[in-house]
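*Asks:* Quick one, what's the 3D model for this:
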Amino acid sequence: MALHVTAPDGVPEIRPGDDLAGALLAALAPDALVDGDILVVTSKVVSKAEGRVVQGDREAWIDAETERLVARRGATRIVRNRLGLTMAAAGVDASNVEQGSVVLLPEDPDASARRLRAAVAERRRVNVGVVVTDTAGRPWREGQTDIAIGAAGLAVLESFAGRVDAHGNELAVTAPAVADEIAAAVELAQGKLGARPCAVLRGRGDLVLSPGEHGPGARALIRADGADLFGYGAREAVIQAVAARPAARTPFGSPVTADELAAALGRAGIVARVADPADVRTGPERRAAADIVAFAHGWQSIEAGPADTDLRFRPATP
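*Replies:* This is a model prediction of the structure:
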């Protein structure tokens, strides 16, 4: 298998209301796009064309684009933004834009990708996939890489579940996020300072869907809030569990089983026992600590009866 990436020069500065598809296609030679190619475009030029350049204080716009705080270190905020993406500064960008302005992410990157795909099909008579990219950091890794935040006409995940490797081992959970891999590969050709906001990747036509079939989009790559193991940063998780606000439960995930809660309380040095599958009990001595552990695991304490000295826990009502 061979992959070929072309990142053309010559795309002009994009301004609100510009014909983005026309500007990108003008930079691509007539034979630069064929059926099965994947057109990759940075979210920055998509946002500029869609009028997502705004005036004002960057921190205020980060607040406006944020659904909830995930982690904070000094001035750096990692947040879950209105698109469901977890990233620094909610994706609000002050680079490659006039001073005093910031660029917000597209309103709906998947819809932006669908419009670009339709325009390419109409003007060049070719069936391509489209990926809209942005830059993101990664937990436990230095540096950043480009990811797919919008996609159309493309299989964004490639499932290997049920297939067998060369040694006869069945693959159970292997599902490469191919849209993200494409975004990262193409960024090598574009370069951060190369003024090349689009590129064409050739060689993975097997991922491109039939004309008129747009697929699930890049939104399919976003885990639901609470379905990921790291809904809060380490410090923020402590604060949220201590504060115990009901709205803060979701990122901790679904309630664990009674046995799992008892084990967690034990790891915290709190003696616990399981009375039944919906009833975990401890002594009253360390109630504050037990309540904190229970909150983080989707449970809550209930009032004991007059003759019951145990601290009792039940799964929290969603």
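*Asks:* C-alpha only now, for contacts and for neighbours.
*Replies:* Will do.
*Asks:* For the longest strand anywhere in the chain, buried residues please.
*Replies:* Taking DSSP state E as the criterion, the chain has its longest strand at strand 141-152. Going by neighbour count (16 or more other C-alpha atoms under 10 Å), the buried part of strand 141-152 is 145, 146, 147, 148, 149, 150, 151, 152.
*Asks:* Could I get those residues in CSV, plus columns for distance to residue 98?
*Replies:* As requested, these are exported to CSV (distance: C-alpha to C-alpha, whole Å):
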residue, distance to residue 98
145, 24
146, 23
147, 25
148, 25
149, 24
150, 25
151, 28
152, 30
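*Asks:* So which of those residues is the closest to residue 223?
*Replies:* residue 149 (12.9 Å; C-alpha to C-alpha).
*Asks:* any idea how far residue 214 is from that closest one?
*Replies:* Per C-alpha to C-alpha, to the nearest Å, residue 149 is found 15 Å from residue 214.
*Asks:* Residue 30 now?
*Replies:* Residue 30 is 24 Å from residue 214, by C-alpha to C-alpha.
*Asks:* go on, residue 186?
*Replies:* For residue 186 relative to residue 214 (C-alpha to C-alpha), the value is 21 Å.
*Asks:* can you check residue 196 too?
*Replies:* In terms of C-alpha to C-alpha, residue 196 sits 25 Å off from residue 214.
*Asks:* one more to line up against the first:
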Amino acid sequence: MRDAEEVHSSMRPLTVWPLAGIPEVASGADLAAMIADAAAGELADGDILVVTSKIVSKAEGRFVTADDREDAITAETVRVVATRESPGGHLTRIVQNRLGIVSAAAGVDASNTPEGTILLLPVDPDASARALAATLRERLGVQVGVLVSDTLGRAWRDGQTDHAIGAAGVHVFEDLRGGTDAEGRPLVVTMPCVADELASAADLVKGKASRLPVAVVRGRADLVGSLDLPGARSIVRPLERDMFRLGADEAYAEGFAAGAASAHPASR
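*Replies:* Predicted coordinates for the structure are as follows:
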């Protein structure tokens, strides 16, 4: 249960602003140095930087040629959740990628990339976030946290929001279980994913076409801690606890096939 001081800290105003002055990121760029230069004099202990995964991928050289997009999606896929063909014949694949994230096209991105190329997600977004946070803490002398964000769709709702796919030095959950609500009732399952909430808040000031890939969130210093805190990979729900591991059509087809096999077992 959180004490009164922690609760008070979460009630302070939240300030979010984009970090200006970051140039175009090329393969092999020292991203930590670029962010540190842009952030010099702006950061304070407890600030959280939200870094768009695209520039992390660019710095890590995660480019592939555009004519390999479908092959790239297949290579990044570990489990197919659902597929749908549009009236125009385009096939949308909702899959779980090697990072455990369920998304369209395994996170393979064709927007804001050099002509003829597409971009894969970082190899290990948590490791990328730790490297950035460690360098920024050392160079700027402030205890900051880092989130690496990506844009994802949501089940049951149209549109997209930004989510945290990498985290370092930030509590990704605010565990309120064991406490009580305003009426004194026990909180049994309440555990907001504050990393995702912060990533979405940051996207409101970064935008998608403004070339402002990093935002600073101030006002939740209570969430900033050791670089050994669990990363964003801990947000992914294990498959054995996933109640929606397949799309509706895929689940129906699987159940129908299982029922047919049970009703008409192969002769021995």
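*Asks:* ok, back up a step: which of residue 30 and residue 214 of the first structure has more neighbours?
*Replies:* residue 214 (22 against 10; other C-alpha atoms under 10 Å).
*Asks:* Helices along the second structure, start to end?
*Replies:* 4-10, 31-39, 53-59, 69-76, 125-140, 194-206, 248-263 (DSSP state H).
*Asks:* can you list the ones you listed in CSV and add distance to residue 103 of the second structure and mean neighbour count?
*Replies:* Formatted as CSV, the helices of the second structure follow (distance: least, C-alpha to C-alpha, whole Å; neighbours: other C-alpha atoms under 10 Å):
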stretch, distance to residue 103 of the second structure, mean neighbour count
helix 4-10, 31, 11
helix 31-39, 26, 18
helix 53-59, 14, 23
helix 69-76, 11, 17
helix 125-140, 16, 20
helix 194-206, 15, 22
helix 248-263, 16, 12
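*Asks:* what's the closest of those to residue 84 of the second structure?
*Replies:* Proximity to residue 84 of the second structure (C-alpha to C-alpha) singles out helix 248-263 among these, at 9.5 Å.
*Asks:* what residues does that closest one touch?
*Replies:* Residues outside helix 248-263 of the second structure that contact it (C-alpha atoms under 8 Å, 6 or more residues apart in numbering): 81, 82.
*Asks:* What of stretch 174-181 of the first structure?
*Replies:* Outside of stretch 174-181 of the first structure, the residues within contact range by C-alpha under 8 Å, 6+ apart are 131, 146-148, 151, 154-161, 218, 221.
*Asks:* Check those residues and tell me the two furthest apart.
*Replies:* Pairwise distances across these peak at 25.7 Å for 146 and 161 (criterion: C-alpha to C-alpha).
*Asks:* Matching residue 75 of the second structure against the first structure, which residue comes up?
*Replies:* Using TM-score structural alignment, the equivalent of residue 75 of the second structure in the first structure is residue 64.
*Asks:* Quick check: the gap between that match and residue 92 of the first structure.
*Replies:* Using C-alpha to C-alpha, residue 64 of the first structure is found at 10 Å from residue 92 of the first structure.
*Asks:* Measure how buried the alignment partner in the first structure of residue 16 of the second structure is and give me the count.
*Replies:* By TM-score structural alignment, residue 16 of the second structure lines up with residue 5 in the first structure. The number of residues packed near residue 5 of the first structure is 21, by other C-alpha under 10 Å.
*Asks:* okay but residue 5 of the first structure is in contact with residue 190, surely?
*Replies:* No - using C-alpha atoms under 8 Å, residue 5 of the first structure is not in contact with residue 190, being 9.3 Å away.
*Asks:* so what's in contact with the two at the same time?
*Replies:* With C-alpha under 8 Å, 6+ apart as the test, residue 5 of the first structure and residue 190 both reach residue 199.
*Asks:* Run through the residues that contact the alignment partner in the first structure of residue 161 of the second structure.
*Replies:* Aligned counterpart of residue 161 of the second structure in the first structure: residue 145 (TM-score structural alignment). Residue 145 of the first structure sits next to 135, 136, 137, 184 when contact means C-alpha under 8 Å, 6+ apart.
*Asks:* if we go to the second structure, which of the residues you listed are intact?
*Replies:* With both residues aligned by TM-score structural alignment, their matches' C-alpha atoms under 8 Å, the contacts of the contacts of residue 145 of the first structure that the second structure also has are 135, 136, 137, 184.
*Asks:* can I get these in a markdown table with distance to residue 18 of the first structure?
*Replies:* Putting these into a markdown table (distance: C-alpha to C-alpha, whole Å) gives the following:
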| residue | distance to residue 18 of the first structure |
| --- | --- |
| 135 | 23 |
| 136 | 26 |
| 137 | 30 |
| 184 | 26 |
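*Asks:* Let me know the closest of the residues you listed to residue 70 of the first structure.
*Replies:* Nearest to residue 70 of the first structure among those is residue 137, at 13.7 Å by C-alpha to C-alpha.
*Asks:* what's the burial count for the closest one?
*Replies:* Neighbour tally, residue 137 of the first structure, other C-alpha under 10 Å: 16.
*Asks:* Distance-wise, check it relative to residue 78 of the first structure.
*Replies:* 10 Å.
*Asks:* so what's in contact with those two at the same time?
*Replies:* Listed as contacting both residue 137 of the first structure and residue 78 by C-alpha under 8 Å, 6+ apart are 87, 88.
*Asks:* Give me the mean distance between the longest strand of the first structure and the second structure.
*Replies:* Its aligned residues in the second structure lie a mean 0.3 Å from strand 141-152 of the first structure after superposition (mean C-alpha distance after the TM-score superposition for the first structure).
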